[in-house]
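[1] here are the coordinates; sequence isn't available:
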């Protein structure tokens, strides 16, 4: 049995930093949408993160799989690259044109509730239990209370329903990719994160060009917002 992880002050500091970065995502996305189209926001996020991660991965020797991957493993990595970054980032950026940032935040909190039944059926040793269900439910209720009931208020926009469905779709993508990632063979975490971001960039950049054309030149404040958004996948890695 592996030793229990040692939780130090640095551990709590990293958790707080990650919470701050993730929590600011939805507000900063709304700011970025004032000048940038949604699909270019998604492409910029993963492109910035991929660039940073390539440098870090190179310093670690470009390690990835500890054994030769099968075709199924390679296909799974490509799918995870799309489902963990490219598709959900695009859906969130598009959906937040029509929903509140609070609703998007609550939707992302529901990701754990989607993972729970998926893990029960597809991940050995992750069967649902009353304790897990209660824990996830209490956590979700806590997020709703912290964000406030205004997260569910209508914005009155014509595509609000589609925007909400896009946010829910993003949560489903995160949950599905998380389950498939758990089924991969032994792999270097930094290497995997980098490959996934490269795949996501190769998907989102052409898609943004096809749908929205060349990107507008962002102002310094919007450039800073885009850089902040690029920190999220980097910090998660």
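    In hand now; what should we look at? None of these values were measured; they are calculated from a predicted model.
[2] all contacts plus neighbour counts: C-alpha atoms, from now on.
    Noted.
[3] Could I get the buried residue list for the helix or strand hosting residue 229?
    Residue 229 belongs to helix 220-236 when assigned by DSSP states H and E. For helix 220-236, the neighbour count (16 or more other Cα atoms under 10 Å) marks 222-223, 225-226, 228-234 as buried.
[4] got it, and stretch 69-82?
    73, 76-82.
[5] These in helices, which ones?
    73, 76-81 (DSSP state H).
[6] farthest-separated two in these?
    For these, the farthest-apart pair by Cα to Cα is 73 and 81; their separation is 12.3 Å.
[7] What segments of the protein are helices?
    Going by DSSP H, the chain shows helices at 9-23, 25-32, 38-59, 71-81, 87-95, 101-109, 111-122, 130-147, 160-182, 189-212, 220-236.
[8] Out of those, which gets nearest to residue 65?
    helix 189-212 (8.3 Å).
[9] In addition, the following structure is provided for comparison:
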């Protein structure tokens, strides 16, 4: 298999794995609390990635300022989003949760404008973000935003998880100087040290009565949707880089909807499909996709919005 075919196969595999996480969360919620689900998957993934790192002959990063960014990435890239998505899915279908993740690139563009000096909003990015968030409003429903019921709160909670992912991505740019396997293992270990005590104190998981399928779902989340996914990410980054990996923003929600429909009979309504299409259109515009399609040889020079 050529490197090109292998990279696309890995990209599809990663999207399928990540997309399945929303299904496993929904199933686990039948007998396990949200914090315990998040703590279980993070702890399992932390152990696995640490072992892989050590077997590969590496150690955790040395002392230094980068541990502040590792802590930030652990909290914003794992602890908070895993917990928020699990809480949100108590009231929201897994397929809808997956669709909400398509907003990550929009949040990333907005946060990069605020937090960086060299990634300011251009006219094209501004239009794309505006279109994308119109899709979010359609998805949640304008009336629902005025009357915050359980499902609306669940959707907004998941959207906050997407925002956390975006912030984590920006913070993680400060770890580029570290070997990726070391930083990934360190982030997951720190995330486990953060959330496991919280889950033990607030959830008291030993008082729960989890079903076999619930425990299996948490194991699948930790081993496959977190640890294995991270290994695939590192492989893709080594082969094709971050720009190629970002194509997952389009694929993960599609797989999330697919798994929810196949295993949970969650069939999105017409307005959900329409909203999803609007969000993806916004992401495409914001990432310069329309300009590249119309002017494939034109140099991308965009004036920042002041």
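    Ah, there it is. Model, not experiment: these values are computed from the prediction.
[10] Report the TM-score for the pair.
    The TM-score (TM-score structural alignment, normalised by the length of the first structure) is 0.80; 220 aligned residues with a Cα RMSD of 2.9 Å.
[11] which one of the buried residues of helix 220-236 of the first structure is nearest residue 23 of the first structure?
    Using Cα to Cα, the buried residues of helix 220-236 of the first structure come closest to residue 23 of the first structure at residue 232, 9.6 Å.
[12] Quick one: map the closest one onto the second structure.
    With TM-score structural alignment as the criterion, residue 232 of the first structure lines up with residue 225 in the second structure.
[13] Could you double-check that its match lies in contact with residue 23?
    No. Checked against Cα atoms under 8 Å, the pair residue 225 of the second structure and residue 23 is beyond contact range at 10.7 Å.
[14] quick one on the thing from earlier: how about a markdown table for the helices of the first structure, with distance to residue 154 of the first structure added?
    A markdown table is the format used below for the helices of the first structure (distance: least, Cα to Cα, whole Å):
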| stretch | distance to residue 154 of the first structure |
| --- | --- |
| helix 9-23 | 21 |
| helix 25-32 | 16 |
| helix 38-59 | 21 |
| helix 71-81 | 33 |
| helix 87-95 | 14 |
| helix 101-109 | 10 |
| helix 111-122 | 22 |
| helix 130-147 | 15 |
| helix 160-182 | 8 |
| helix 189-212 | 27 |
| helix 220-236 | 26 |
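[15] Could you look over those helices and pick the most buried one?
    Mean neighbours per residue, mean count of other Cα atoms under 10 Å, is largest over the helices of the first structure for helix 87-95, with a mean of 24.
[16] Next, the mean deviation of that helix compared to the second structure.
    When the second structure is overlaid, helix 87-95 of the first structure sits 0.8 Å from its aligned residues on average, using mean Cα distance after the TM-score superposition for the first structure.
[17] and that helix, how far from the chain's centre?
    10 Å (Cα atoms, centre = their mean, to the nearest Å).
[18] again, but for stretch 216-224 of the first structure
    Worked out by Cα atoms, centre = their mean, stretch 216-224 of the first structure lies 22 Å from the chain centre.
[19] go on, stretch 65-82 of the first structure?
    Counting by Cα atoms, centre = their mean, stretch 65-82 of the first structure comes out at 19 Å from the chain centroid.
[20] what does stretch 139-148 of the first structure give?
    Chain-centre distance of stretch 139-148 of the first structure: 19 Å, with Cα atoms, centre = their mean.
[21] Any chance you could list what contacts that stretch?
    Applying Cα atoms under 8 Å, 6 or more residues apart in numbering, the external contacts of stretch 139-148 of the first structure come out as 102, 105-106, 109-110.
[22] In the first structure, what residue corresponds to residue 169 of the second structure?
    Match for residue 169 of the second structure (TM-score structural alignment): residue 178.
[23] Apologies, that question was intended for residue 8 of the second structure.
    With TM-score structural alignment defining the correspondence, residue 8 of the second structure maps onto residue 12 in the first structure.
[24] list the contacts for its match?
    Here residue 12 of the first structure is in contact with no residue (Cα under 8 Å, 6+ apart).
[25] what about the counterpart of residue 34 of the first structure in the second structure, how many residues close to it?
    Counting by TM-score structural alignment, residue 34 of the first structure lines up with residue 30 in the second structure. Residue 30 of the second structure has 13 neighbours, counted by other Cα atoms under 10 Å.
[26] Now residue 30 of the second structure. Nearest residue, chain neighbours left out?
    Closest residue to residue 30 of the second structure apart from its sequence neighbours, by Cα to Cα, 6 or more residues apart in numbering: residue 214 at 6.9 Å.
[27] quick one on the thing from earlier: any idea how far the match of residue 34 of the first structure is from residue 85 of the second structure?
    15 Å (Cα to Cα, to the nearest Å).
[28] Touching, residue 208 of the second structure and residue 32? I think so.
    Yes. Between residue 208 of the second structure and residue 32 there is a contact at 6.9 Å, judged by Cα under 8 Å.
[29] Which of the two has more residues huddled nearby?
    Of the pair residue 208 of the second structure and residue 32, residue 32 is the one with more neighbours under other Cα under 10 Å, namely 21 against 12.
[30] Skip the chain neighbours and tell me the closest residue to the more buried one.
    Nearest to residue 32 of the second structure is residue 210, by Cα to Cα, 6+ apart, at 5.7 Å.
[31] The one you found: neighbouring residues, count only.
    The number of residues near residue 210 of the second structure, taken as other Cα under 10 Å, comes to 17.
[32] Do I have it right that it meets residue 33?
    No. With contact defined as Cα under 8 Å, residue 210 of the second structure does not count as touching residue 33 (9.3 Å).
[33] and residue 100 of the second structure, what does it touch?
    Here residue 100 of the second structure is in contact with 136, 155, 158-159, 162, 253 (Cα under 8 Å, 6+ apart).
[34] If we use 7 Å, what do you get?
    Contacts for residue 100 of the second structure (Cα atoms under 7 Å, 6 or more residues apart in numbering) come out as 158-159.
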